[in-house]
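Asker: The amino acid sequence is not available; the structure is as follows:
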């Protein structure tokens, strides 16, 4: 049988975000689908991609999509990439596809599907779960599905890295090894996103490596790409840069590696090659980086290669909490890297996490004071999310600490605090409303300081690579959007503050009643 593939990037539930805030949030580029699609096409399978960030899917649109794929002697395979916060929508979409056409084969992949394959199988609408890196596994699965016969009759027992049902029993085949040589993979399928590239501020993104040797307790990415650091060949990376610059007219290219500077043997020759081919004169580059990887030699190379933005994960201002989260670097190292980078004239951003285990009010305010003292152009303060299968999640479960999971995991989103109060995790001894209020205050106050306002009006701003404002945003449609965001955030700030005050008043009343009794 012929195979027709439709890959879908599901949307995040509207319950987790406010439209005013979403308007200035980056439309994230679904890199994982592009990697899978490129490998499928290279192996002869036609692929279509639908991104729900751009156009939600309903029954009528699903029928239209299926009619466009349906041919004689053809099996339609629908693949849905699955994040924790989108998992509920993934199962909803799979159910709609099955109701409209029961013969459609559904498969899920991505981080959430990889760590909780049973969850998908238990819905009854997911036929296959692709665990881990999906390129090789998906092609082998499609080869099996090209056989004639009912889905339930096809033998997939020899395919590593998949989960499925045999009758009513779930089957989890052995895990697949990580892809050793990433250069054997075909180029990224930018052409499948080309018609919508103006909607993606991250369209011009590349990966030069996968994996990170560190073991931060909150990181879920290693469930997919592992701890072993693997690189793409220099020529392949330069080919991607050349394509983005010469075909798509990119002016900024963002590296989305798990840890781009984990190996000097990888990054130093790559930076030299960028300069040798004069890409640095035509395009600027951005990348997240660890502070402990940065030294003067690397910084000089980054500057020479025209890296215009480097983002560091400072996470906290407490050295003790850095040890708790097993970051593998110190606050002092990250602070030093931030100061060094700013001194070179490179725009510097950082990301922070509040609500860490054992964290106190004093720790949060120490972090705020530190961040406000640093030469940073952007900062994003988040509340900790204990993603499933992370060391953090496992530890909390073992210790019996409360983790709140709403249906569809909808509260497992960094945006959730801006709209709702049911946080997944709050450290013992911390008031959740105070945690939300402090995090909101830190985000707002950073940009409402005189130096923050000055940077808003003079530089492009990428708050933790999430919020994006171009230069002279105040002369465009962004002005109205920002005013709406500011009004909404102030409303939310006051609402949460009111809840915290009410809780304290009620608590004081309860204590007085108990004393009288």
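Answerer: All right, it came through fine. Fair warning: this is a prediction, and the values are worked out from it, not measured in the lab.

Asker: From now on I want contacts and neighbour counts done on CA atoms only, so please keep to that.
Answerer: Noted.

Asker: Show me where the stretch 101-250 of the chain has its strands.
Answerer: 105-109, 128-130, 162-166, 169-172, 205-206, 209-210, 230-231 (DSSP state E, counting those that start in this stretch).

Asker: now those strands as TSV including mean neighbour count?
Answerer: Conversion of the strands of the stretch 101-250 of the chain to TSV gives the following (neighbours: other Cα atoms under 10 Å):
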stretch	mean neighbour count
strand 105-109	25
strand 128-130	26
strand 162-166	23
strand 169-172	14
strand 205-206	21
strand 209-210	25
strand 230-231	22
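
Asker: As a markdown table, those strands with distance to residue 468 would be great.
Answerer: Shown next, in a markdown table, are these (distance: least, Cα to Cα, whole Å):
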| stretch | distance to residue 468 |
| --- | --- |
| strand 105-109 | 28 |
| strand 128-130 | 33 |
| strand 162-166 | 37 |
| strand 169-172 | 41 |
| strand 205-206 | 15 |
| strand 209-210 | 25 |
| strand 230-231 | 29 |
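
Asker: take a look at this one as well, against the first:
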């Protein structure tokens, strides 16, 4: 089976050269799950590493079982690229089956089916649905059409959406992530997922269309086993937990920290997490400190109480500042992630957000533009306002659009609230990010390759390499010009923007309201017997494997945590 992670462009745009490449986690997890249940030949192609073209797309399916089954994960910002790849394979291999999954097609399954790029859409959490679907397709016949959690077009071209499939109750039934499939030197392998889901209802977050309001976590023993693989086999010294939210359950956090210390892993590795301010409890922080957790990130989003309330964050600005103070008390580095462009937000509101986070004096702050993702309440609000801007293929639904391109890039933002122009919103996002990064302490840390600086990392001895010096100079010129243009008076910037040819907006596709879904959790069905894993999938490197791969030559400088 072939799995594909599509990408319009390398993550980070003009900054991509110096931003660690994240592994396509969902494809890795499903690959491990299918291997557990007997699927022998699985290949993963990530366009962050290698672009699929008309010249090379056939090589990726050489040696795979026929007829081909191709799975493509679809994020909103990469939807158009996913659709192009799906059509490319369907035209070349008419008897193949293209399956799409992920948050975008879960919200808008009909889009991928009607445009001819997919045969089947898997909605929600994909492991168990994909297991059933793969084996049913290989057996032949039409039994696959009864599988829960899928959407397809029947012989009369009518849309069929079967009931949702259950969520996996025990996450330990999912094998450990198959890091061995992703050993390319560009990847930052220092991550693991210890929990899934989030029980909160922020209006801008699309996570709950995949898992509802459930929250599940792996056992302490399972996470320790995972950490040992990363530390002992791959020599990772900084691990980030990719949990949607880390500290919902205090007992679980303390047990995990105790397990890390008991295994001696706190002496070999440092850890970073992202969680909510109201989940930072003082009684878990000493345990996290003992276990060598260094960095705590929070999605604060806004420094304005009114906006936080309207976004249904169920947290106050004061709670965030109290959480920052508490983290500092115990010596943790703190990162804050902010959003500009909420409905009803004014320039004064954005200035207030900057004043609040600047006064908090944390190590790392990033400002993104709001994206009204399909399936979220804020998407519906943007539609009602008539201010939703969808470019062909959704390629402008990128939360870093303002800070990874020129300020005068012709790709329009997906949403600009009433009372502000696009230039004014871009100007504030660019200015605040660069005001932060152009502080001497940050510049010095980046130039000296301090691993603690957010999401930018320079290669070793960059100053001795003319190519790197030239690339950095060019990037600095673009960023510097962005900063200068962001200081223009609004009437000048607005006049320049009026002269630019903007991307054309398209009508929003039909939304089947997947945000209203409710899930059941269940154990694996009887009869789902697992096979022994292939040797490549086994965890023989957990304790000092002689074949453990050194990080030398593997861009070991990509470890991430935020600065103090």
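Answerer: Alright, I've got the coordinates. The structure displayed is predicted, hence computed values, not measured ones.

Asker: if we compare the strands of the stretch 101-250 of the first structure, which one ends up closest to residue 303 of the first structure?
Answerer: strand 205-206 (18.9 Å; Cα to Cα).

Asker: tell me, that closest one lands on which residues of the second structure?
Answerer: Counting by TM-score structural alignment, strand 205-206 of the first structure pairs with residues 191-192 of the second structure.

Asker: what's the burial count for the residue mapped onto residue 79 of the second structure from the first structure?
Answerer: By TM-score structural alignment, residue 79 of the second structure lines up with residue 87 in the first structure. Residue 87 of the first structure has 26 neighbouring residues, counting by other Cα atoms under 10 Å.

Asker: Spatially nearest residue to residue 87 of the first structure, not counting backbone neighbours?
Answerer: residue 408 (6.0 Å; Cα to Cα, 6 or more residues apart in numbering).

Asker: To residue 222 of the first structure, which of the strands of the stretch 101-250 of the first structure lies closest?
Answerer: Going by Cα to Cα, the one of the strands of the stretch 101-250 of the first structure nearest residue 222 of the first structure is strand 209-210, 9.3 Å.

Asker: Any chance you could list what contacts that closest one?
Answerer: Outside strand 209-210 of the first structure, the residues that touch it by Cα atoms under 8 Å, 6 or more residues apart in numbering are 182, 225, 226, 228, 229, 230, 231, 232, 257, 258, 259, 260.

Asker: Which helix or strand lies directly C-terminal to the longest helix along the second structure?
Answerer: Looking across the second structure with DSSP state H, the single longest helix is helix 466-486. Where DSSP states H and E defines the elements, the next helix or strand beyond helix 466-486 of the second structure is helix 490-499.

Asker: what helices or strands is that next one leaning on?
Answerer: helix 422-437 (3 or more Cα pairs under 8 Å, 6 or more residues apart in numbering; DSSP states H and E).

Asker: Identify the residue range in the first structure corresponding to the helix it packs on.
Answerer: With TM-score structural alignment as the criterion, helix 422-437 of the second structure aligns to 432-447.

Asker: Tell me which residue of the second structure lines up with residue 101 of the first structure.
Answerer: Residue 101 of the first structure maps onto residue 93 in the second structure, by TM-score structural alignment.

Asker: Same question for residue 350 of the first structure.
Answerer: Residue 350 of the first structure maps onto residue 336 in the second structure, by TM-score structural alignment.

Asker: mean shift between the helix or strand hosting its match and the first structure?
Answerer: Following DSSP H and E, one finds residue 336 of the second structure within strand 333-340. In the superposition against the first structure, strand 333-340 of the second structure averages 1.0 Å from its aligned positions (mean Cα distance after the TM-score superposition for the first structure).

Asker: how far apart are the match of strand 205-206 of the first structure and its match in the first structure?
Answerer: Stretch 191-192 of the second structure sits 1.0 Å off on average (mean Cα distance after the TM-score superposition for the first structure).

Asker: And for that stretch, what's in contact with it?
Answerer: 177, 226, 227, 239, 240, 241, 242.

Asker: returning to what we had before: ok, and the closest non-adjacent residue to the match of residue 101 of the first structure?
Answerer: residue 68 (7.9 Å).

Asker: list the contacts for residue 272 of the first structure?
Answerer: 301, 305.

Asker: What does it correspond to in the second structure?
Answerer: Per TM-score structural alignment, residue 272 of the first structure is aligned with residue 258.

Asker: Map residue 171 of the first structure onto the second structure.
Answerer: Using TM-score structural alignment, the equivalent of residue 171 of the first structure in the second structure is residue 160.

Asker: Would you check that that match makes contact with residue 153?
Answerer: Yes: at 5.8 Å, residue 160 of the second structure counts as touching residue 153 under the criterion of Cα atoms under 8 Å.

Asker: Residue 468 of the first structure belongs to a helix, doesn't it?
Answerer: No: using DSSP: H, G, I helix; E, B strand; the rest coil, the assignment for residue 468 of the first structure is strand, not a helix.

Asker: residue contacts, it?
Answerer: Here residue 468 of the first structure is in contact with 24, 25, 26, 460, 461, 462 (Cα under 8 Å, 6+ apart).
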